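In: sequence and predicted structure below; questions after.
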Amino acid sequence: MKRVKKCDVCLWILAFILIAWGTFGLTVLPGIYDNIVHKQTVLSQNKDESLGLSALMFSKPPMINTMKFFFWNVTNVDEIVYEGARPRVIETGPYTFIESEEKRYLQFRNDDTEIFYQNYKKWIYHDELSCADCEYTDNVMIPNAIQIGSTSFTYNPNYVTSDATQTIISIFLLATGENPFNMPRVGDLLFDGYNDPVLTAAHSNIVTFISDAFNGGVSIVPFPFPDMHTMAYFNGYNNSRDEQYWVKTGKDNIDDLGVIVSWADTLMLPESWWTTPQARMINGTDTGSFAKPKLTEEDVLPMFHSYLCRSFNAVYEKRTEIAGIPSMLYSVPYDEWDTTLPQNKGFRYKNYEARDYFPGWIQCPKWNASACTASPSDPIDCNDKANLCNDCCKQGKVGDTYVLPPGFFPLACYPGRMETSPFAVLWSPPHMLYSPDSVVKSVNGMAPDYDQHQPLQYDHEPYSGMITHVTYRVQVNMPIYANPIFPTNAHLPDAIVPMFYESSEAYLHDWTYTYFQVGFVFMPVFLFWLSIAEIIIGVLIGMLVFVLRARRTF
């Protein structure tokens, strides 16, 4: 009997230990493991000032980013230029590049709660990932950004020019053969640059000499030109960088990991880019590269895209699985691209030319201007989307110009740099996905597809908040319109012509997915079920002892 009693005591002790450890594993251990994970994900440096694992991965992102460019070849240029015809386009591509990034000159400050970096990028063209007939040297027929930009100044109130100056510029454009459309090579248009007569003249020694000698050093060219001598949309970007960043390391609050403190040494974007303080804010992380841990479906993820010159919000869309890792997909929704909404009015295209590019996109069947009942004491805000069809408003006309339909916002800066945009272009999702049908049909050749053309999507592993996959798609469009001062532009239609779009997809290296799988997926689940198992086994042992003692008693 004595031996049996000792065995009972041992079993009771074992049961108590198992239940205690199981309870500890369910209540206390998750917090301890969270702290361990947080310390591993914080952007930190070691005592010898070498980078911690997370900071090292941050400085050289372990991902493969495939960037595909699709171009819209305009097929009826003569009809557009001479007859004002609707543009017809054919999609060509993809022309594929592999992008790599490296964050350089990392510095820490404020007790290692903030980190500085400059983000350098490199693009390498890949024939084997491009379409079978695609060559880096292919020519594409698209709107001529420099020529159209040179003619648009006549409508911009910031530049006042005499009739004589306008005539001289018109003659110069004719003499140099500048037309509203041109056929540059793909590689030149994107990165390498091609010679343009207007750019060459604007930066020539003779213009500098005349400006210094007869105009007090002020350029005789009546409107600003970009500081580049050849034309390319990403001129000088290869193996270059955007502006410098200070971001939060997450040391004092893991939820702030990667949140931007300043970009280009500023906390707000310039007023010349966007017209409202809300639009000028620099929110969230650099291109959505981080998110807070323990993500939920209610979370909204703010982010700043320096190449798009603005901030966005991403919202939960659905559950996904990337490389075997359960993830949550967050995407930038339709509303973020709708500049007719009051909260987005700061992103509106200024439309100095006052063209109604898409007549009838606002359906106002009962609109009647004579029925307007507004008064000075009770005005109607025509900036509000809800009032665009009000009898006191003019079906999309706000003040002296027209608002664009949803799906567009202007390129405000030279992508990624604290410089005002040298191009009069508009961003949109590919194939004008978020615009009304009448807009899509204004150009023959558009075929939007939600799954293929949704613009900005981010898959996150929810426990850590880390990114597992990124999809980035944006389209570049050029407004064209008739301008009687310039003969080659006198008969153009009022249209927004697509030029090209980028469709990028970034995946992590296999070892990174394995790291995520073990650290963020397997271990939390393993520890949870181990704790459950310990409690269950402890309870069963206790029940076994109770049953044995009962049998001995009876």
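Out: Looks like it came in fine.
In: rest of the way, CA atoms for contacts and neighbours
Out: OK.
In: how near is residue 327 to residue 248?
Out: As judged by Cα to Cα, to the nearest Å, residue 327 and residue 248 stand 24 Å apart.
In: should've said residue 408
Out: To residue 248, residue 408 is 31 Å away according to Cα to Cα.
In: where exactly do the helices run in the stretch 201-350 of the chain?
Out: Per DSSP state H, counting those that start in this stretch, the stretch 201-350 of the chain carries helices over the ranges 205-214, 277-280.
In: comparing those helices, which comes out most buried?
Out: Mean neighbour count (mean count of other Cα atoms under 10 Å) peaks for helix 277-280 among those, with a mean of 18.
In: TSV for the helices of the stretch 201-350 of the chain, including distance to residue 269?
Out: Output for the helices of the stretch 201-350 of the chain, formatted as TSV (distance: least, Cα to Cα, whole Å):
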stretch	distance to residue 269
helix 205-214	31
helix 277-280	5
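In: what does stretch 432-450 rub up against?
Out: By Cα atoms under 8 Å, 6 or more residues apart in numbering, the surrounding residues in contact with stretch 432-450 are 86-91, 334, 337, 358, 360-361, 405-408, 428, 430-431, 453-454, 475, 495, 497.
In: before we go on, here's another structure to hold up against the first:
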Amino acid sequence: MGKTTGCFTCILVVGVVLAVLGAVMFPVVKYLIHSEVVQQTMLENGTMGYGLWQDPPADVSMQFWVWNLTNPAEVKKGKKPFLVQRGPYTYRESMPKQNITPNNNGTVSYVTEKSYVLDLNNSIGDPHKDRFTTINIPLMTFAHKITVMDLPAFLKPLLLDLLRIEDAFPSHTVHEMIWGYPDELVKLAYENGLAPFPEFGVFVNRNNSNDGLFNVYSGVNQENTDKINHISRWKGQSELSFWSTAESNMINGTDGSYNQPFFDKKKPLYVFSSDICRSIIAVYEKETSVRDMPTWRYVGPPEAFANATAYPPNVGFCTPNASYCLPSGLLNVSNCQFGAPIVMSLPHFLYCDPKEVIDLVIGLTPNKEEHQTFFDVEPMTGGPLNVAKRLQINVVIQPYENIPDISKVAKFFLPIIWLNESAHITVDGADELKTNVETPILLTTIGKWSVLGFGSLLVILSIIVLTALWIRKPQDSQVDNSINDGDISTATPNGNPTSDRSQLIR
């Protein structure tokens, strides 16, 4: 009995020690995991995060859909445009960061070199052969500039003469509209310093190029790791100059290719887009999964492009002032698009004002699942594992009396092209992330729960056994006393018991 009690007492002590050790492991392991993830996500050569940031292991593509205007003759007379979507025309995209330079102030500088290669296998049609009809964007641009700009005396009549003979609704191949084509108006403007390139295209000179020098926080030797990869400067500037308020001109967040670790569902995600020259907010929507890894989906909310009436903080995006606010869902980017009357929206005018935007054209069917922008983020490391950045390029259409082809058009916003820049982590990239992050976390989680669970089990079993032994001990003592102190009886020959004392007397 004594040996059994001692044995289970020792087991109880061991169980208590293991249970306490397991409980202590929870905050210790959490701290160690946090420290290791921070170290591995810093933008320093040799870390896991640096490799994912420098050249993301993802399948990246750019898809274009064009809007074919089927009734240009009627539009010239003031009728609604009837539009038919064509595409997608898909390009494989490469976007490695180059000229990476660490700075003494805790930032790193780089440019992202983007290149595009046509992927006919994932395209509907051939952009070199397929043609579509739309507005003559250079014509609308210089019709607008003649009205609002003080041009040199010799240049204005030359531009007007060209505008009057230009076809307001020409047809071009998809390739020409995206990557550029010769245009007399643009050539004349370029020669006089009014256009950046001698050709026109919505992505002209964008292949094998970059969108400027970025400076971002590296997280190295910095207490605040929430700013890893957040933009400090773009093209040497810490703020923008396109908008009318200081808040709107702030450069917030990252470039969308990499985020800080340890996401908080309650906090929004900010992404700066050079395409629209501003930062966009994204908010948590739901839990998702990418290649068997849990992720959180962040989406651009309706108020991102809402006008100042619907969402007052957006008043700064009304340019040149609040009197020039566009309807909800549209963003005037003419200031960062060389004065062209370009407005951006989500595809199919998603979240746009129905009466002032969507109902003025025929053929668009906005759908949240197909047309919203989203980021599926691994919350521990902040890695974007599945991304779809979607935008639509539109032109402001309005009549100009001096130009016959457009003197009678109605005022509306004409969709030209919408695009989807998507990135999905590769199998190898997902395996690397699992090996470096998920597997160690899983093993340490199993370890701390195992130690706590095994220790607790030993404590419970030991207490049960020791309690049973304690309850049984008094009963055994009573039996022993009855044997030692009670009468010892023997049987008589006739089977009746008799005491030893009676036998002695006889």
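Out: Cool, got the structure. Quick caveat: nothing in here was measured; it's all calculated off a predicted structure.
In: now the TM-score, please.
Out: Superposed pair, TM-score by TM-score structural alignment, normalised by the length of structure 2: 0.86. Supporting alignment: 466 aligned residues with a Cα RMSD of 2.3 Å.
In: just the buried members of the contacts of stretch 432-450 of structure 1?
Out: Neighbour counting with 16 or more other Cα atoms under 10 Å marks 86-89, 91, 337, 358, 361, 405-408, 428, 430-431, 453-454, 475, 495, 497 as buried within these.
In: and the host helix or strand of residue 483 of structure 2, what does it pack against?
Out: Using DSSP states H and E, residue 483 of structure 2 maps to helix 439-485. Packing partners of helix 439-485 of structure 2 (3 or more Cα pairs under 8 Å, 6 or more residues apart in numbering; DSSP states H and E): helix 2-41.
In: and the gap between the most centrally placed residue in structure 2 and residue 392 of structure 2?
Out: Centroid check for structure 2 by Cα atoms, centre = their mean gives residue 375 as the closest residue, at 2.7 Å. Remark: distance between residue 375 of structure 2 and residue 392 of structure 2 (Cα to Cα) = 18 Å.
In: next one: residue 454 of structure 2
Out: Taken as Cα to Cα, the span from residue 454 of structure 2 to residue 392 of structure 2 is 58 Å.
In: then residue 272 of structure 2?
Out: Distance check for residue 272 of structure 2 against residue 392 of structure 2: by Cα to Cα, it reads 17 Å.
In: do the same with residue 325 of structure 2
Out: Residue 325 of structure 2 sits 19 Å away from residue 392 of structure 2, taking Cα to Cα as the criterion.
In: what of residue 296 of structure 2?
Out: Residue 296 of structure 2 sits 25 Å away from residue 392 of structure 2, going by Cα to Cα.
In: again, but for residue 83 of structure 2
Out: Residue 83 of structure 2 is 14 Å from residue 392 of structure 2, by Cα to Cα.
In: cool, and residue 408 of structure 2?
Out: Residue 408 of structure 2 is 26 Å from residue 392 of structure 2, by Cα to Cα.
In: and residue 57 of structure 2, by the same measure?
Out: Residue 57 of structure 2 is 27 Å from residue 392 of structure 2, by Cα to Cα.
In: cool, and residue 182 of structure 2?
Out: 23 Å.
In: ok, the residue nearest to the centre of structure 2 - contacts?
Out: Contacts of residue 375 of structure 2 were listed using Cα under 8 Å, 6+ apart, and they are 296-299, 384-388.
In: try it again with 10 Å
Out: Shown in contact with residue 375 of structure 2 (Cα atoms under 10 Å, 6 or more residues apart in numbering): 256-257, 269, 282-284, 295-300, 383-389, 422-423.
In: excluding residues flanking it in the chain, which one is nearest the alignment partner in structure 1 of it?
Out: Alignment note: residue 375 of structure 2 maps to residue 458 in structure 1; criterion TM-score structural alignment. The shortest distance from residue 458 of structure 1 to any non-neighbouring residue, by Cα to Cα, 6 or more residues apart in numbering, is to residue 470 (4.7 Å).
In: mind checking the SS state of the counterpart of the one you found in structure 2?
Out: By TM-score structural alignment, residue 470 of structure 1 lines up with residue 387 in structure 2. Assigned state for residue 387 of structure 2: strand (three-state reduction, DSSP: H, G, I helix; E, B strand; the rest coil).
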